[in-house]
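Undergrad: the amino acid sequence is not available; the structure is as follows:
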């Protein structure tokens, strides 16, 4: 099936970006890094602004690297193959980067090529998020080796230096992620989601293998090291749990503190298969919404998906119902569905897949935001700047990617 060529109807208002007073939160939003670079602050404000507009950015893991029946094809994307547009959020995985000799991640994506795909997506206006399934520092096993290891890598632990060396490699990787012209190259903003799904038991940093105090100490050390020692000022720190919490107390049990976290997120796979599960998901997202509003932080459904997507209308009948905000209410900033590894392990549509036609309807829905809306959004922002109320300048997606070339108006 060929990808549709018609552009998605442009329903976004000029206020989709955040200007003075737009953030309806209990406190002024502040990043963990008070020295965060301008474009990183702009991405953060944009996420808050998307929520206030009731829109949801749509993301996909490893979208540009491979899909069902292809790998490493220039311009490749299963999402684009179905709807004619790239996702607005790109998820990438750094597992195995902790090893000095690693040239590819645990899913066989070459790290140097990954850098190129990250730059390509960002230059078009996409937002980048990184996860990291680190191997177990105590045993050398995988992230799914649940032997306790967190205390080993805390300051004073026997593997602390090895952990710092891994963070050094992370800093080198992120330091290579730059975009813009020769004279105006800027670091690409990154949503960094370390030690994710910690409320589950399946990773060595999971809640049955580490105490809350040790998890918090690890998170805080990681932030301090990357921010203060390595000087990375383009990171947005994303706190993430599985869907297995029931109360605010459950969710915050391992929370390192407002001054250490920029976003509140959750992952959900088990609750997105039917409408009964979606009702539970909406309750938990509402709980996140209430906490985040008090803290002045955006929220997201950082991972989700229905493997194999056997239901033809799943995108609009099920998933969309879980992310649609109530009338007049704020939305989540983004939802990201997991990777398309092959024809028996995939979470996104691909051409001729049974849910592909429904995904096109999902794409056309006015709440969902994909990458192609960057240019019309730019035009509308430019048109409305002269009539914008006094306050900080409007932030466009273009401002978050490449600088305006000299002489361009």
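TA: Right, received. Where do you want to start? Please read all numbers here as calculations on a predicted model, not as lab measurements.

Undergrad: could you use CA atoms for every contact and neighbour count after this?
TA: Will do.

Undergrad: which residues touch residue 223?
TA: residue 260 (Cα atoms under 8 Å, 6 or more residues apart in numbering).

Undergrad: next one: stretch 172-181 to chain centre, how far?
TA: Remark: stretch 172-181 is offset 18 Å from the chain centroid, using Cα atoms, centre = their mean, to the nearest Å.

Undergrad: so which bits of that stretch are buried?
TA: Buried residues in stretch 172-181, counting neighbours by 16 or more other Cα atoms under 10 Å, are found at 174, 177, 178, 179, 180.

Undergrad: correct me if wrong: the third one contacts residue 186.
TA: So that's residue 178. Yes: applying Cα atoms under 8 Å, one finds residue 178 in contact with residue 186, separated by 5.3 Å.

Undergrad: before we go on, here's another structure to hold up against the first:
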């Protein structure tokens, strides 16, 4: 706002609107040492806000790119985002078997070379139990309040177990950094729910403290600078803000939205998008997990910067025609569009 305009408003007894004074947020990573590749990706995502939505597909560790390839066979387009996970299980739950981790870096390099943006999730095993672990009773488990405090206290046995798990993952992320591949990392997702061991703990000493602990450990101890940090709660029901570490602690925001059980309510209420937009404060906002695809009309009303379908759920929750229609929508960008846009 020009000084004379501001003076005129003051004379009238009016305040200058905050948005005009502060200006829109700039694509500045929270990590001051972020790699050029991470900075370029973040700037690209900022440029999509309100205009375009990146298509995305999650792939389970044991099947690598099977669901991404299924989308390409159906639509003729590769999704713009390739999603993956580090796994947690053994052969009893082979699709998330940690024995496949050594194959992950090569697959990510292949997908990145093809033009995909990489999003990595992590269903971390409860540090008190270790890995491999089952989903029920391992990922879906609890820590006592005393264990939670121990986890957040450097030097304690439980902290050391947690750090050993994160050291293991850091080795893979360091290989990707050496290959100059930026990663959108979404640890401790759906923390506003009570199902995962890291979830259901609001406030500054809750899930937000664990988020901050991991950020500090990865940036200061492991010097991982190729990461964009994506905070992705479950559907933004009231109270979601009490789990938020703050805009200065996240690069991106997202929300995981699945149809509510035993309910005929709309899958994507406009109020949820508005709530997440308010938290984001101008930072890129994604639909970080979903089964039912938002329609082109819904994406026009709720212009998420990306969506990521959760594996085979895409094909169970949508018809082939519905999937094709979304992937062909002019608002939706696929892998070929990203290759052009990031040049």
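TA: Now that the structure is in, tell me what you want to look at. All figures in this text were calculated on a predicted structure; none of them were measured in a lab.

Undergrad: what's the TM-score for these two chains?
TA: Overlay of the two chains. TM-score (TM-score structural alignment, normalised by the length of structure 2): 0.80; 310 aligned residues with a Cα RMSD of 3.1 Å.

Undergrad: what range in structure 1 matches stretch 214-232 of structure 2?
TA: Aligned using TM-score structural alignment, stretch 214-232 of structure 2 spans residues 222-240 in structure 1.

Undergrad: buried stuff in the matching stretch?
TA: Buried residues in stretch 222-240 of structure 1, counted by 16+ other Cα under 10 Å: 222-227, 230, 232-240.

Undergrad: would you list every one of the helices in structure 1?
TA: 38-53, 78-83, 111-123, 150-153, 160-175, 212-224, 248-251, 275-295, 314, 320-323, 356-364, 374-384 (DSSP state H).

Undergrad: chain center to the fourth one: distance?
TA: It refers to helix 150-153 of structure 1. 27 Å.

Undergrad: contacts for that helix, please.
TA: With Cα under 8 Å, 6+ apart, helix 150-153 of structure 1 has contacts from 137-138, 157-163, 204-205, 210, 214-215, 218.

Undergrad: ok, 10 Å please
TA: 136-138, 157-164, 204-206, 209-211, 214-215, 217-218 (Cα atoms under 10 Å, 6 or more residues apart in numbering).

Undergrad: what lines up with residue 52 of structure 2 in structure 1?
TA: Match for residue 52 of structure 2 (TM-score structural alignment): residue 55.

Undergrad: what about the nearest residue to its match once chain neighbours are set aside, neighbour count?
TA: Closest residue in space to residue 55 of structure 1, ignoring its immediate chain neighbours: residue 367 at 4.6 Å, by Cα to Cα, 6 or more residues apart in numbering. For residue 367 of structure 1, the neighbour count with other Cα atoms under 10 Å is 22.

Undergrad: show the contacting residues for residue 367 of structure 1.
TA: 11-12, 50, 53-58, 320, 323-325, 331.

Undergrad: how much space between the counterpart of it in structure 2 and residue 50 of structure 2?
TA: Residue 367 of structure 1 maps onto residue 331 of structure 2 when the alignment is built from TM-score structural alignment. Distance, residue 331 of structure 2 to residue 50 of structure 2, by Cα to Cα, to the nearest Å: 10 Å.

Undergrad: list residues touching both of these two?
TA: Counting by Cα under 10 Å, 6+ apart, the residues touching both residue 331 of structure 2 and residue 50 are 299, 300, 303.

Undergrad: neighbours of the nearest residue in space to the last one that is not next to it in sequence, how many?
TA: Distances taken as Cα to Cα, 6+ apart place residue 50 nearest to residue 303 of structure 2, at 5.3 Å, with adjacent residues excluded. Burial of residue 50 of structure 2 is recorded as 17 neighbouring residues (other Cα under 10 Å).

Undergrad: before we move on, what about residue 281 of structure 2?
TA: When neighbours are counted by other Cα under 10 Å, residue 281 of structure 2 comes out with 13.

Undergrad: for stretch 141-157 of structure 2, buried residues please.
TA: 141, 142, 143, 148, 149, 150, 151, 152.

Undergrad: now, among those, which is nearest to residue 96 of structure 2?
TA: residue 141 (17.1 Å; Cα to Cα).

Undergrad: counterpart of that closest one in structure 1?
TA: Using TM-score structural alignment, residue 141 of structure 2 lines up with residue 145 in structure 1.

Undergrad: for the residue nearest to that match when sequence neighbours are not counted, give me its contacts.
TA: Nearest residue to residue 145 of structure 1 in three dimensions, chain neighbours excluded: residue 204, at 6.0 Å (Cα to Cα, 6+ apart). The neighbours of residue 204 of structure 1, taking Cα under 10 Å, 6+ apart as the test, are 133-138, 141-150, 195, 198, 210.

Undergrad: what's the counterpart of residue 204 of structure 1 in structure 2?
TA: In structure 2, residue 204 of structure 1 lines up with residue 197, judged by TM-score structural alignment.

Undergrad: quick one: its match and residue 166 of structure 2, what's the gap?
TA: The value you get for residue 197 of structure 2 to residue 166 of structure 2, if Cα to Cα is used, is 16 Å.

Undergrad: quick one: end-to-end distance for stretch 173-185 of structure 1.
TA: Using Cα to Cα, the two ends of stretch 173-185 of structure 1 sit 16 Å apart.

Undergrad: contact partners for the nearest residue to residue 39 of structure 2 once chain neighbours are set aside?
TA: Closest residue to residue 39 of structure 2 apart from its sequence neighbours, by Cα to Cα, 6+ apart: residue 29 at 6.6 Å. Applying Cα under 10 Å, 6+ apart, one finds that residue 29 of structure 2 lies in contact with 35, 38-39, 42-43, 225, 227-229, 248-252.

Undergrad: for residue 36 of structure 2, see how far away residue 29 of structure 2 is.
TA: 10 Å.
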